[in-house]
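[1] Next comes the sequence, and after it the predicted model I'd like to discuss.
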Amino acid sequence: MRTRVAASAVCMLTICASVSHSSELQLFAWPVACELGTTCFIQNYVDHDPSDKTLDFRCGHRTYDGHDGTDIRLPDLADQRKGVEVVAAASGRVAHTRDGMDDVSVKVLGKAAIAGRECGNGAVVEHENGWSTQYCHMAKGSLRVKPGDRVNSGQALGLVGLSGNTEFPHLHFTVRYDGTVVDPFAEGAAKGECNSGRSLWQPTLDSVSNYRPTEIINVGFADRAVTMDEIETGEIKQSPPGSHSAALVAYVRAIGLQAEDEQAIELRSPEGQLIAEYRAPKLPRDQAQYFVSAGRKRGGSAWPPGAYTATFVLRRKGAEIERRSFQVDIAP
C-alpha cells in the first residue's frame, strides 16, 4: 500500500538565490488553474539541503534530494484527462518549448527512454530583470505557445500531463533568477536554511503559503478491494457500491506521511454500528503517499439502505493531526 513518488525536471540545482534589490523582486501567480487543497495539491517543495539529505522551506521533508521546483499534482489521472490548464505565472516571452512526448509514467517507460528530456513536454518563460519560470510534464499536444511568443500572467500555456520523468499527473514549476533556482516560498533563504526568506507569490495567494505537512488527496467508496493503481488512474471511481454489491469498501489516500505515523479507518452502518475497521501498523519510514481501506462483504441479499459513514484518523507523535469523515448513500 505504499509507493515512492518521484518527479524531476531538466535542471537539478538546489541553490536558492537571494535578490540584491527588493525593487527587482518578481511576484508570481499560481501556475495551475486549480484550487490548492481541493482540486490540486503540493506533492514536493524545493529541496534546501545541499547534502544528500532533504529539507523543505518549513524545515520538513516534503521534497526529495536535489528537487529544484514545486510539484503541483492532481488527485488522479481521471482529473488530468478532463484538461487542467497550466498558466504563465507572470508576463514575459517564451524562450523554449518541447511537445510530442507521450503521457506515460516513467515506471512504464524507464528512465533511459526519457534521458535528457526529464522535463517532458514543457516551456520556459523569461520575465524582466533576470527572472524565468519553467513548466514541466505537460500533456502531449497541449502546448499553446511557441518560442518568441509574448504571454500575459494567467495566460494558458498548455495542460497538466504525465510526460517525462514522472509517475503522477502534475506540473513541476521552477523559478530561476539569473539562472539560479529560487524557492518561490522562501526567496533569500540560504542553503541549508529553513523558516526564512520571502514569499514570491502574489498577495492574493496568501493561502498558497499555508504549509501543509500532510494532506488527504483521495477518499471514496468502492464495491470491491481497492489498489493504489486504481486510485491513481481514477478507475476506482467507476465502481461505486450499490445495494447488491458483493462488498462495501472505504478508502483514503494521503501524502506527506512520516515515520511512526498511525492511520486508522472505520466504516459504520446507517444506524451507527461499526461494520469494518483497519488500523495500519506504524509507518517504518517517511512515505510520499500511502492509502488505507476498510470493508466488508455483503452478508445478506442486499445492503440495508441509508448513509454509510467512513472516518479516517491520522495520529502523529500521539496527537491527532487529520480526521476526515465521508459518506455514501445506498438506495433500496
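    Thanks, I have the structure now. Numbering: from 1, shown residues only.
[2] switch to C-alpha atoms for all contacts and neighbour counts from now on
    OK.
[3] List the contacts of the residue nearest the centre of the chain.
    The centroid of the chain falls nearest to R73 when counting by Cα atoms, centre = their mean (3.0 Å). Contact analysis of R73 by Cα atoms under 8 Å, 6 or more residues apart in numbering lists C40, F41, I42, Q43, F168, P169, H170, L171.
[4] how about JSON lines for those residues, with secondary structure, distance to P31 and neighbour count added?
    JSON lines is the format used below for those (DSSP: H, G, I helix; E, B strand; the rest coil; distance: Cα to Cα, whole Å; neighbours: other Cα atoms under 10 Å):
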{"residue": "C40", "secondary structure": "strand", "distance to P31": "11", "neighbour count": "20"}
{"residue": "F41", "secondary structure": "strand", "distance to P31": "12", "neighbour count": "21"}
{"residue": "I42", "secondary structure": "strand", "distance to P31": "12", "neighbour count": "25"}
{"residue": "Q43", "secondary structure": "strand", "distance to P31": "15", "neighbour count": "26"}
{"residue": "F168", "secondary structure": "coil", "distance to P31": "17", "neighbour count": "26"}
{"residue": "P169", "secondary structure": "coil", "distance to P31": "15", "neighbour count": "30"}
{"residue": "H170", "secondary structure": "strand", "distance to P31": "11", "neighbour count": "33"}
{"residue": "L171", "secondary structure": "strand", "distance to P31": "8", "neighbour count": "33"}
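[5] Quickly note the distance from the residue lying closest to the residue nearest to the centre of the chain once chain neighbours are set aside to S325.
    Closest residue in space to R73, ignoring its immediate chain neighbours: H170 at 4.0 Å, by Cα to Cα, 6 or more residues apart in numbering. Separation of H170 from S325 (Cα to Cα, to the nearest Å): 27 Å.
[6] thinking again about what came up before, please identify which of the contacts of R73 is nearest to A186.
    Comparing those against A186 with Cα to Cα places I42 closest, at 15.3 Å.
[7] hang on, that closest one packs against G69?
    No: applying Cα atoms under 8 Å as the test, I42 and G69 come out as separate, 10.7 Å apart.
[8] what packs against whichever strand or helix holds T311?
    Assigned by DSSP states H and E, T311 falls within strand 306-316. Applying 3 or more Cα pairs under 8 Å, 6 or more residues apart in numbering; DSSP states H and E, we find strand 306-316 packed against strand 262-268, strand 319-330.
[9] put this beside the first:
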Amino acid sequence: MRAPLFIAALAMTTQAAPAGPPELVWPLDCVQGQTCYIEDYVDADPGPGQADYTCGLKSRDGHRGTDIVLRDFAMISAGVAVRAAAPGVVSAMRDGMEDVAVTAETRAEISKQGCGNAVRIDHGDGWQTLYCHLKKGSVAVRSGDRVDAGQQIGLVGLSGLTNIPHLHIGVLRDGVVIDPFAPEHTTRCGAPDGPGLWAETPIYHQTGFITAGMATGVPSFDAVKSGAARADTAHPSEPLVLYGHFHHAQTGDVLTLSADGPEGEIFSHSEVLKSPNASQFKAFGRKAPPGGWPEGAYRGIARLTRAGELIAWRHADIEVTSQ
C-alpha cells in the first residue's frame, strides 16, 4: 500500500552544507487527531514481522518511514500542503504520475516508481528526508532549490504505491533508514535512548486497524484474520457488510462503520466499545432492498475515535454487479 523509501534514477545535485541531525517540524497542513493521524512507523523489527519504535503493532514488515494519513479522500481535492520538515537543498524530485489508487493489477508496474511524485531534501552531514505520494502537478520545487523548514514543496496526492491519502516521510543518514522517533535505534524497538528528531514529538497511539473489508455476510473472526472474508464483488440480491479488525482499542472508544453506494449512504452504525480485547473485529451491514442493490461501486469506511479525536480509519470497496 505504501512506497519504498528510495526514488530510483533521480538526478542528484549540490548537497547542503554539513550540519548536525535535522530538527523536524510537522510536514503537513493538518492537525493530528482532527484532520490526520499517524498510521505506520518505521519497522524496528530486523526480521520477519513488524514492530514500531515502542514495540507496538503500528508498522508493516520492512516499512521505511512514517505514514501520516489524511481524514478522508476529499482532502486531496481540497489540497493539503506538504512542507519541508527541515531546511536544506532539494536533491531530487519527480512529478507527473497520476493520482490513481494502486490495485492488484497495477502493483507490479507502479512498484518501479513506488514513491510516486516525490521530493528528496539534503540537510547536510549525510541527512536526507523524502516525501512520497504527492499530487500530480503539485511539486513546487526543483533540484538545486534551497528550502526553509515549513516551506511548501507540494500537495498530498494518491500517486505511487498507495490507496489511501497520506504522506510517507522518510529520514536517512548516509543511506540508512532512521526512525525520527528513535534515531539511536536501527535494529530494535523499545524505549528510545534519547529525544527524537522532532521539534515537538507527535502523539503516539498504540490503537489502530489491522484491516477492514466488505463482505456479503457477517464473517467469522478466522475468515477476517485470514483474508477469506473479503469480497470484491456482490450480486444485487446479497447483503452488504463492512467489518473492521482493530487492535488495542480502549474502553470508551467509538467505532463507526458506514457505507455509501451509487445512490448515497446505505448504512451508518456507531457504537461505544465497552471492554475491548487486544485484538477484535466488529461488523455491520444491511440486507439487499427489494429489487436489489443498484449496480456500481460501494465504499465502506471504518473509523475509530477517542473523545472526539481521530485515531484511525480504513476503507474497503466492493462492486455490485449481476454479471
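    Arrived safely, thanks for sending. Quick caveat: nothing in here was measured; it's all calculated off a predicted structure.
[10] just to revisit the earlier point, just the helices and strands packed on strand 306-316 of the first structure: most buried one?
    Of those, the one with the most neighbours on average (mean count of other Cα atoms under 10 Å) is strand 262-268, at a mean of 22.
[11] Report the inter-axis angle for that one versus strand 306-316.
    170 degrees (axes from the mean of the first three to the mean of the last three Cα atoms, to 10 degrees).
[12] And strand 262-268 of the first structure, what does it pack against?
    strand 274-279, strand 287-297, strand 306-316.
[13] between those strands, which one is nearest to L200 of the first structure?
    Within those, the stretch nearest L200 of the first structure is strand 287-297; the backing value is 25.6 Å (Cα to Cα).
[14] roughly how far is that closest one from the heart of the chain?
    Distance of strand 287-297 of the first structure from its chain centroid, counting by Cα atoms, centre = their mean, to the nearest Å, is 18 Å.
[15] Spell out, range by range, the strands that occur in the stretch 201-323 of the second structure.
    208-215, 233-234, 240-247, 254-261, 264-272, 279-286, 296-306, 309-320 (DSSP state E, counting those that start in this stretch).
[16] Let me have those in a markdown table, extended by distance to Y131 of the second structure.
    Shown next, in a markdown table, are the strands of the stretch 201-323 of the second structure (distance: least, Cα to Cα, whole Å):
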| stretch | distance to Y131 of the second structure |
| --- | --- |
| strand 208-215 | 23 |
| strand 233-234 | 34 |
| strand 240-247 | 28 |
| strand 254-261 | 31 |
| strand 264-272 | 34 |
| strand 279-286 | 32 |
| strand 296-306 | 26 |
| strand 309-320 | 21 |
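[17] Compare those strands and report which one is nearest to K136 of the second structure.
    Counting by Cα to Cα, K136 of the second structure lies closest to strand 309-320 out of the strands of the stretch 201-323 of the second structure; the figure is 22.5 Å.
[18] Remind me what the closest one packs against, helices and strands.
    Of the remaining helices and strands, those touching strand 309-320 of the second structure by 3+ Cα pairs under 8 Å, 6+ apart are strand 36-40, strand 208-215, strand 233-234, strand 296-306.
[19] Quick one: closest of these to I266 of the second structure.
    Ranking those by proximity to I266 of the second structure (Cα to Cα) places strand 296-306 first, at 9.2 Å.
[20] residues of that closest one that come out buried?
    Of the residues in strand 296-306 of the second structure, G296, Y298, R299, G300, I301, A302, R303, L304, T305, R306 count as buried by neighbour count, 16 or more other Cα atoms under 10 Å.
[21] nearest spatial neighbour of the third one, skipping sequence neighbours?
    Using Cα to Cα, 6+ apart and skipping the chain neighbours, the partner closest in space to R299 of the second structure is D317 (4.5 Å).
[22] how close does that neighbour get to S226 of the second structure?
    Going from D317 of the second structure to S226 of the second structure by Cα to Cα gives 18 Å.
[23] Looking only at neighbour counts, state which of the two leads.
    D317 (21 against 9; other Cα atoms under 10 Å).
[24] Settle this for me: the more buried one is touching Y298, isn't it.
    Yes: contact criterion Cα under 8 Å: D317 of the second structure and Y298 qualify, at 5.7 Å.
[25] Report the secondary structure state of T63 of the first structure.
    Following DSSP: H, G, I helix; E, B strand; the rest coil, T63 of the first structure is assigned to coil.
[26] out of everything not next to it in sequence, what's closest to it?
    For T63 of the first structure, the spatially nearest residue (Cα to Cα, 6+ apart) is N44, at 4.5 Å.
[27] Over to S279 of the second structure?
    H247 (4.3 Å).
[28] In contact with the counterpart of the one you found in the first structure, which residues?
    For H247 of the second structure, the aligned position in the first structure is Q258, judged by TM-score structural alignment. Residues near Q258 of the first structure by Cα under 8 Å, 6+ apart: L283, R285, D286, Q287, R316.
[29] redo that, cut-off 7 Å
    R285, D286, Q287 (Cα atoms under 7 Å, 6 or more residues apart in numbering).
[30] ok, these in the second structure: which stay?
    Contacts from the contacts of Q258 of the first structure that recur in the second structure, judged by both residues aligned by TM-score structural alignment, their matches' Cα atoms under 7 Å, are R285, D286, Q287.
[31] Count the neighbours of the residue lying closest to the first one once chain neighbours are set aside for me.
    The shortest distance from R285 of the first structure to any residue other than its chain neighbours is 4.1 Å, reached at A259 (Cα to Cα, 6+ apart). The number of residues packed around A259 of the first structure, counting by other Cα under 10 Å, is 13.
[32] How about I153 of the second structure?
    Using other Cα under 10 Å, I153 of the second structure has 22 neighbouring residues.
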